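In: need coordinates for the below:
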Amino acid sequence: PIYCNINEIRSKPFLMGKCKNMPSVERLEGRIVLINSTKIYTKLCEISRLINRIYNIQIFVSIMSRFVMITTQLINTYNTIRDPSGGDIVLYVVLFLYIGLHFSKIFMVTNVSASTSSKAKDIAICIHDMWGLLPEFNSEIQNFSLQILHQNLKFTACGFFTLDQTLINSVIASVTTYFIIVIQLEKTF
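Out: Below you'll find the predicted structure:
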């Protein structure tokens, strides 16, 4: 995780006092920190995109298969509960745990992806806070801010859908829709 504590930044030697009164070594150190931060951020974004490209198909297949398993298992659970000679309470618990297991896989993948994207966006706030502290480096800070703006880090599953919290809402809505359709079709036949 990437954290930005503005009080911690203020305590660094290259940031103490006004930039005009700082020795040139401390000003140079501040410039080096900004340049290194820019390089690190760029590399982390490149690595994140590479990982997303490598695991694109696996994530897509995993999420789609989990969606199908959740839907079919929910329908099987409904039929088991509806059957008067159905199983006991242990069977019901196992069926719901099975559904929860598959849903947790979708939740974990989307949560990690969404939090990584969110942390990448939080860097912009940290850079914005440095604007007033380092007026001498405003051009570097502005360039870094533009770089952050243009490197919008998002994770997708083969480009079909973004791996964020809206995916969880979509999965729940789709499973519910299919479940209701199956129940209605069952009653008509």
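In: rest of the way, CA atoms for contacts and neighbours
Out: OK.
In: how near is Glu29 to Val94?
Out: 60 Å (C-alpha to C-alpha, to the nearest Å).
In: and what of Gln184?
Out: In terms of C-alpha to C-alpha, Gln184 sits 26 Å off from Val94.
In: ok, Val109 next?
Out: On the measure of C-alpha to C-alpha, Val109 and Val94 end up 23 Å apart.
In: what's the closest non-adjacent residue to the residue positioned nearest the centre of the chain?
Out: The chain has Ala114 as the residue nearest its centroid, 1.3 Å off, counting by C-alpha atoms, centre = their mean. Excluding the flanking residues, the one nearest Ala114 by C-alpha to C-alpha, 6 or more residues apart in numbering is Asp164, at 4.7 Å.
In: how far out from the middle of the chain is the helix or strand containing Ser174?
Out: Per DSSP states H and E: Ser174 is located in helix 165-188. In terms of C-alpha atoms, centre = their mean, to the nearest Å, the centre of helix 165-188 is found 25 Å from the chain centre.
In: to check against the first, give me the structure of this:
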Amino acid sequence: MVILKDEGNEIERPILWMFFILCHCFMLLKMWNSVQEEANKSVIILHDIWNKYAEKRGIDKRLLYLQFISMRFLTCKLKFTAYGFFPLDWTFLHTIIASATTYIIILVQLKK
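Out: Alright, predicted model coming up:
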């Protein structure tokens, strides 16, 4: 196996790799955030359904349970977390970028 060593690409490869990882994290966070937003919107739709039945005065035991569920979902929003340690939302992406920037600055300082 022949290994070609190019002095100019020593720093470019890790930076490109980190850029790829950040793009991948961005796409994942965008998907999780959109699922979270849509799930929180569905609560409003559920509450609107209950309001339509309440206007017709067709409330029975099942619809009172529907009201209880809709009110509970309105007060408790859906949040994705990594095993409860940190939320998987846009603040997580900011944390990743800040950590990667700090790491790159340390590497550049140690290189000199």
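In: just give the TM-score of the two.
Out: Comparison of the two superposed chains (TM-score structural alignment, normalised by the length of structure 2) gives a TM-score of 0.62, and 100 aligned residues with a C-alpha RMSD of 3.1 Å.
In: follow-up on the earlier one: neighbour count: Val109 and Val94 of structure 1, which is higher?
Out: Val109 (15 against 12; other C-alpha atoms under 10 Å).
In: can you tell me what the more buried one aligns to in structure 2?
Out: For Val109 of structure 1, the aligned position in structure 2 is Leu28, judged by TM-score structural alignment.
In: that's a helix at that match, yeah?
Out: Yes. Leu28 of structure 2 sits within a helix when classified using DSSP: H, G, I helix; E, B strand; the rest coil.
In: distance of it from Asp89 of structure 2?
Out: 10 Å.
In: next one: Ile44 of structure 2
Out: Ile44 of structure 2 sits 21 Å away from Asp89 of structure 2, going by C-alpha to C-alpha.
In: tell me which of the two has more neighbours.
Out: A direct count of neighbours by other C-alpha under 10 Å for Ile44 of structure 2 and Asp89 places Asp89 higher, at 20 against 15.
In: could you pull out the strands for structure 1?
Out: With DSSP state E, there are no strands along structure 1.
In: tell me which other helices or strands the helix holding Ser174 of structure 1 touches.
Out: On a contact count with 3 or more C-alpha pairs under 8 Å, 6 or more residues apart in numbering; DSSP states H and E, helix 165-188 of structure 1 meets helix 56-82, helix 89-133.
In: helices and strands around the shortest one, which ones?
Out: The reference is to helix 56-82 of structure 1. helix 89-133, helix 165-188.
In: now the shortest one: buried residues?
Out: By neighbour count, and taking 16 or more other C-alpha atoms under 10 Å as the criterion, the buried residues in helix 165-188 of structure 1 are 167-168, 171, 175, 179.
In: which residues touch it?
Out: 67, 70-71, 74-75, 106-107, 110-111, 114, 161 (C-alpha atoms under 8 Å, 6 or more residues apart in numbering).
In: what do you get if the cut-off is 7 Å, keeping everything else the same?
Out: Contact partners of helix 165-188 of structure 1, identified using C-alpha atoms under 7 Å, 6 or more residues apart in numbering, comprise 67, 71, 75, 107, 110, 114.
In: got the residues you listed as TSV, with distance to Gly86 of structure 1 columns?
Out: Formatted as TSV, those follow (distance: C-alpha to C-alpha, whole Å):
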residue	distance to Gly86 of structure 1
Phe67	25
Thr71	20
Ile75	14
Phe107	30
Thr110	35
Ala114	40
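In: pull the most distant pair out of those residues.
Out: The most widely separated members of these, counting by C-alpha to C-alpha, are Ile75 and Ala114 (29.7 Å).
In: surely Ile99 of structure 1 touches Thr72?
Out: No. Counting by C-alpha atoms under 7 Å, Ile99 of structure 1 sits too far from Thr72 to count as a contact (9.5 Å).
In: the more surrounded of the two?
Out: Ile99 (20 against 16).
In: what does the more buried one correspond to in structure 2?
Out: Using TM-score structural alignment as the criterion, Ile99 of structure 1 maps onto Met18 of structure 2.
In: name the nearest residue to that match, ignoring sequence neighbours.
Out: In space, Met18 of structure 2 is closest to Ala100, 7.9 Å off (C-alpha to C-alpha, 6+ apart).
In: what lines up with that neighbour in structure 1?
Out: By TM-score structural alignment, Ala100 of structure 2 lines up with Val175.
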